[in-house]
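Asks: the sequence and its predicted three-dimensional model are supplied below.
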Amino acid sequence: MMLNQKRKLKRTVSLVRILVKYGFEELLIRSNIKSLLPSDYNDDGAAQEQLSLSVYERIRMALEELGPTYVKFGQAFSSREDLLPKEMIIELQKLQDKVEVEALDVKERIETELGIDPDDYFESVDPEPFASASISQVYKARLKDGALVVLKIKRTGIREVVASDMLIMKDVAKLLTSYSDLFRKINLNEVLAAFEKSIFQELSFLNELANMEKFARNFKGVKSIHLIKAYPELSNDNILCMEFADGVKITDQEAIVSFGLDPSAIASSGLDLYLVQVLEHGFFHADPHPGNLLVLKNGKIAFIDFGSMGSMVAGEKELLEDFISHFIEQDARRLIAIIKKMAIRFNISDEKRLEKDIHLFFNLLNSTSLQEIDVKEILSRFSAILNENEILMPDHLYLLVRGIVLIEGIGRALIPDLNIIESLKPYIVKIAIRKLSPENLKISGMKLLRTVTEALKTMPDDVHSVISKLNGGELKIIQEIEGLSLIKKLISRLMNRLVVAVLMSGLFIGSAILVMADKAPRFNGIPVLALFGFLISMVLGIVLFISWMTKDK
């Protein structure tokens, strides 16, 4: 605990010095950060040349000088046009990891970390990194069997630096949200919590290794993708050994053409692979920028860098499917209902106004030609509508939005008239067909049956309670004479629900039996009569459920 506080104090001194250097003394005064510093601390103030720059340029330069944690935080906001001014977005998009190469003995680090003699496993290891970033450095090597690999080695002490930075950032976020409604409205504390989770996942190479293995399982047997091989026996939480992918950036049209490949076909393949990750696997690459998608000479696409991945459980994936379906169908009312289910929290003061705003948004889409649609602008405008209603969506949705913007940008570079919304439609058809599949109907039917069973369990007690109160005269004491009609209506509704439930259960069971019939006419693998039975029973179940959940009036 004391060590963390010392690190925090050291980083706070650095933070104050840099903020003062770039002319942000007022923020320090308002946040009272200087009170955390030693009494003998002093600074020279901002230099005149720094003050001559715009505030957004100074923010970007301060973030770069503060180091990897702050740079990555700025990069995370660089796609949030819905929250930040355009001028600031432009500066944040310029953020680069300006980190000096750390001198280290690679073989010695391998021996220390993995407890092996590198010469027993590696034919050669390059002493100098071919890539250097804020969290790690990457070296080329060759295994004894001749395979080319890369060694991703974590920087010394980087976890401690990030941990100290996060402590300070949390303190600053609390001060900013207490000081400004703007920071409260953009859910700064929640955004910071999501960022903290993401950066610590990226710091764990064991987590990245697990992501690579899961990604490979999901795409097993798919011919259009090259799956990067990992070497778990030569990896731990600080070193990751993986196959070297000899390819070019997916946006390098000249190189792609030199391979004898069609850039537009490559773009379509890359888009399809990403949509499959999102809509079918529910596990997707969260940072698909051009440097992380390589095209090999055989035309296959390789995704690299699995430190940051988006993940959805089955229920979240179903909600996303419904969201996309209602969005493409431009059904504002159903879209709002799904948004409420997806949101972590929301504060919609005027739902009618929200519905109107979404309709206006759809009108804007309809008035724009397919070639002119800017996905980045569309998502930004829609996010602005959510922000105005204080709707906080789950982390995976923001990662998905960023991923779609990046993928769409790659596609546009290779296919100028690409329209990603049109590309989504075949997947919507797939989703609809899957929902009508025998297996899905069986699962949906069982869920519905469980819901109805639970409702039927409580129904006799409810009816018995009402009748007992009538016989005992309680309701006569509580209700006036006109209240008797309400009681009659209640009993009538209960009886109607019981009849509907019995009818629905009979239809469902009968349909389930018909599924086993061998010679019955079939549609999509399901006997036609069974299909009608399932559909009618599902409709009855939905009606019953809505009726049961609606307050009696």
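Replies: Cool, got the structure. Numbering: from 1, shown residues only.
Asks: CA only for contacts and neighbour counts going forward, please
Replies: Fine.
Asks: so where do the strands sit in this protein?
Replies: All strands of the chain, identified by DSSP state E, fall at 122-125, 131-132, 136-143, 148-154, 239-243, 248-249, 283-285, 293-295, 301-303, 309-311, 522-523, 526-527.
Asks: one more to weigh against that first structure:
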Amino acid sequence: MFATLASFARLLRALLTLVRHDAILPAEYQGLYPAPARLAGRIARLFARRDNEANPGERLARALERLGPSYVKFGQILATRGDVIGERFARGLSRLQDRMPAFDDDEARAIIAAELGAPVEAIFAEFGPAIAAASIAQVHRARTPGGVDVAVKVLRPDIEQRIARDIRTLSLGAALAEKLAPASRRLEPRKFVATVARSLSFETDLRLEAAAASELSEAASAVEHYRIPEVEWTLSSKRILTTRWVEGAPLSDLAQVDALGLDRAALATTLTRAFLGTALDRGVFHADMHAGNLFASAKGDLWAVDFGIMGRIGRPERRFLALILHGFLTRDYTAAARAHFAAGYVPDKHAIADFASALRAVGEPIFGKRADEVPMSQVLMQLFEITDLFDMRLRPELVMLQKTMVQCEGVARSLDPQHNMWAAATPVVEAWMKRELGPEGKIRDFTEDVQRLYVSLRHLPDAIEDWTEIGAKLKSGELQLSPPPKTAWTIRLVWLAVAAVAGAALMSAFS
């Protein structure tokens, strides 16, 4: 009870913080709101600070910084979508990506000494001040005694407790949203918060991040010009992660990118293919691809850092995703609709033809268009209306994929406003489809079917033995059903059940 009241109080504090910064229903967008929202906005601004920044994005960024790391993550996603929220608003939010206030250098050194068991001076030949600070951790540049330049990531003090409080508050907010706004239930707000909570818990154990970096490095090897820095395992622990230093220009600073003389359009294409290539080919992808986590080298390679949030997608979901994308890319909306139904994304009560028509209404106006020709805010609104019309529910396992797709496209657009995501995605999707649905994919399917059959057959004797034992107990009267059946029928039912189990086991191997 006390914990719930505390969460409710923090929820009210979050609302008041947004009001104080004029970050909820900001004045700049007053003319776009319906009448009730305009009235609510005017009342809220009576309590706003008078010294607020002119940029509404900057005001929201400062409010989110005060609220905590979980809220900052939400702002980081918005910051990548200048085409949706407006470039001015996005610029104000961009401070959340890697320019948050750093914690004290002495604290960082104390954490490193406690984690690695020796003073910083004994571990590194050089150790500089924080060069980047985000909501979860900050990064220092250092050099090992062997002369290797490294990036040392250090968790913020007490970050685990802060995130736990944030998640309890967000969970309460999600529960209230489902109760007070029934229309929100289709978006599964509580499951969404649970997904975010799980990802944030992974971010607070840097050993898991080190493993994720290693795994993503293997996946990235299949994507041209996509690179992941090597982990220094002996200099990493739960609260410390050390990787090789990346020389390059952050994509959050386009002036530095231009200073290297790089082709922005090529970088945007690499970014799109890096995301889709690792997601489809290996089922793993960097799930926090904001501009502050991406660097361009002088050679034109794209480097990713910060692996606290990793996305994973199973092979069945990858196949459905590829079929859906392929349907859009080839303008075969019926095939894309069938893939939605086969995946269970759309209830069977709807007609495939109707859903295909709805997908056509979204796809045709934007097919082949450049990014600067597509009003993404309108597209998103239309997609939201379609999901409502066809009773589509949010799929928690795809939350990270959808969130990262939004981030990735937003960064690609900032690099090249004319970026054609369709053209960039086509080779990746077609290559994956050829492997998945061609001879190689069929051989893999057959191999997996044989493996499932083998497992089922291994369990079949145990199932028969169990049912035989039940039959013996029923026959002896040790075990009775209610109402008690006749002995002959008991034996028949037992063996019928055995046959059903055996049949099910065999069929499951090929399902």
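Replies: Yep, that arrived. Treat the numbers as computed from the prediction; the structure is a model and nothing was measured.
Asks: TM-score for the pair, please.
Replies: With the length set by TM-score structural alignment, normalised by the length of the second structure, the two chains reach a TM-score of 0.70; 428 aligned residues with a Cα RMSD of 4.2 Å.
Asks: now the strands of the first structure as TSV including mean neighbour count and distance to L63 of the first structure?
Replies: Formatted as TSV, those follow (neighbours: other Cα atoms under 10 Å; distance: least, Cα to Cα, whole Å):
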stretch	mean neighbour count	distance to L63 of the first structure
strand 122-125	17	34
strand 131-132	16	18
strand 136-143	19	19
strand 148-154	22	21
strand 239-243	22	27
strand 248-249	20	28
strand 283-285	24	26
strand 293-295	24	27
strand 301-303	24	29
strand 309-311	21	24
strand 522-523	13	60
strand 526-527	22	60
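Asks: how about those in TSV, adding distance to V452 of the first structure?
Replies: Below are the strands of the first structure laid out as TSV (distance: least, Cα to Cα, whole Å):
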stretch	distance to V452 of the first structure
strand 122-125	63
strand 131-132	59
strand 136-143	55
strand 148-154	54
strand 239-243	51
strand 248-249	54
strand 283-285	33
strand 293-295	48
strand 301-303	46
strand 309-311	32
strand 522-523	27
strand 526-527	24
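Asks: between those, which one is nearest to R60 of the first structure?
Replies: Proximity to R60 of the first structure (Cα to Cα) singles out strand 131-132 among those, at 20.4 Å.
Asks: for L457 of the second structure, which residues are in contact?
Replies: Residues in contact with L457 of the second structure (Cα atoms under 8 Å, 6 or more residues apart in numbering) are 505-506.
Asks: check which helix or strand it maps to.
Replies: helix 439-476 (DSSP states H and E).
Asks: buried set for that helix?
Replies: Across helix 439-476 of the second structure, burial judged by 16 or more other Cα atoms under 10 Å covers 449, 452-453, 456-457, 460, 463-464, 467-468, 470-472, 474-475.
Asks: ok so, going back, nearest to L203 of the first structure, of the strands of the first structure?
Replies: With Cα to Cα, the closest approach to L203 of the first structure among the strands of the first structure belongs to strand 148-154: 8.0 Å.
Asks: with the second structure overlaid, how far apart is the closest one on average?
Replies: With mean Cα distance after the TM-score superposition for the first structure, strand 148-154 of the first structure departs from the second structure by a mean of 1.2 Å once superposed.
Asks: in the first structure, which residue is closest to the centre?
Replies: H396 (1.6 Å; Cα atoms, centre = their mean).
Asks: doesn't S311 make contact with that residue?
Replies: Yes - the criterion here is Cα atoms under 8 Å, and H396 of the first structure meets it with S311 at 6.3 Å.
Asks: circling back: pull the contacting residues for the residue nearest to the centre of the first structure.
Replies: 310-312.
Asks: which of those lies closest to K376 of the first structure?
Replies: Distances from K376 of the first structure to these, taken by Cα to Cα, are shortest for G310, at 19.0 Å.
Asks: mind checking how far the closest one is from E91 of the first structure?
Replies: 26 Å (Cα to Cα, to the nearest Å).
Asks: go on, D322 of the first structure?
Replies: Look at D322 of the first structure and E91 of the first structure: by Cα to Cα, they are 36 Å apart.
Asks: okay, now K174 of the first structure: neighbour count?
Replies: If you count neighbours by other Cα atoms under 10 Å, K174 of the first structure ends up with 15.
Asks: excluding its backbone neighbours, what's nearest it?
Replies: Excluding the flanking residues, the one nearest K174 of the first structure by Cα to Cα, 6 or more residues apart in numbering is N189, at 7.1 Å.
Asks: picking up where we left off before, okay if I get the contacts of H396 of the first structure as CSV plus distance to V463 of the first structure?
Replies: Converted to CSV, the contacts of H396 of the first structure look like this (distance: Cα to Cα, whole Å):
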residue, distance to V463 of the first structure
G310, 48
S311, 45
M312, 42
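Asks: how about the closest residue to R141 of the second structure other than its chain neighbours, what does it touch?
Replies: In space, and not counting its chain neighbours, R141 of the second structure is closest to A151: 4.9 Å by Cα to Cα, 6+ apart. For A151 of the second structure, the contacting residues are 139-142, 242-245, by Cα under 8 Å, 6+ apart.
Asks: quick one: stretch 27-42 of the first structure aligns where in the second structure?
Replies: Using TM-score structural alignment, none of the residues of the second structure align to stretch 27-42 of the first structure.
Asks: now do stretch 90-99 of the first structure: everything it contacts.
Replies: So stretch 90-99 of the first structure is contacted by 56-57, 60, 64, 67-68, 71, 74-75, 77-78, 132-134 (Cα under 8 Å, 6+ apart).
Asks: and the closest residue to F367 of the second structure other than its chain neighbours, how many neighbours?
Replies: Among residues not flanking F367 of the second structure along the chain, W422 sits closest, at 7.6 Å (Cα to Cα, 6+ apart). By other Cα under 10 Å, 18 other residues sit near W422 of the second structure.
Asks: my guess is W422 of the second structure contacts A371. True?
Replies: No - the pair W422 of the second structure / A371 is not scored as a contact, 9.9 Å apart, by Cα under 8 Å.
Asks: re the thing from before, which residues touch the residue nearest to F367 of the second structure?
Replies: Taking Cα under 8 Å, 6+ apart, we find W422 of the second structure in contact with 329, 367-368.
Asks: distance of it from G363 of the second structure?
Replies: 11 Å.
Asks: what does A342 of the second structure give?
Replies: Note on A342 of the second structure: its distance to G363 of the second structure, by Cα to Cα, is 20 Å.
Asks: who's more crowded, the two?
Replies: Taking other Cα under 10 Å, A342 of the second structure and G363 do not tie; G363 has more neighbours (16 against 13).
Asks: OK, contacts around that one?
Replies: Taking Cα under 8 Å, 6+ apart, we find G363 of the second structure in contact with 328, 331.
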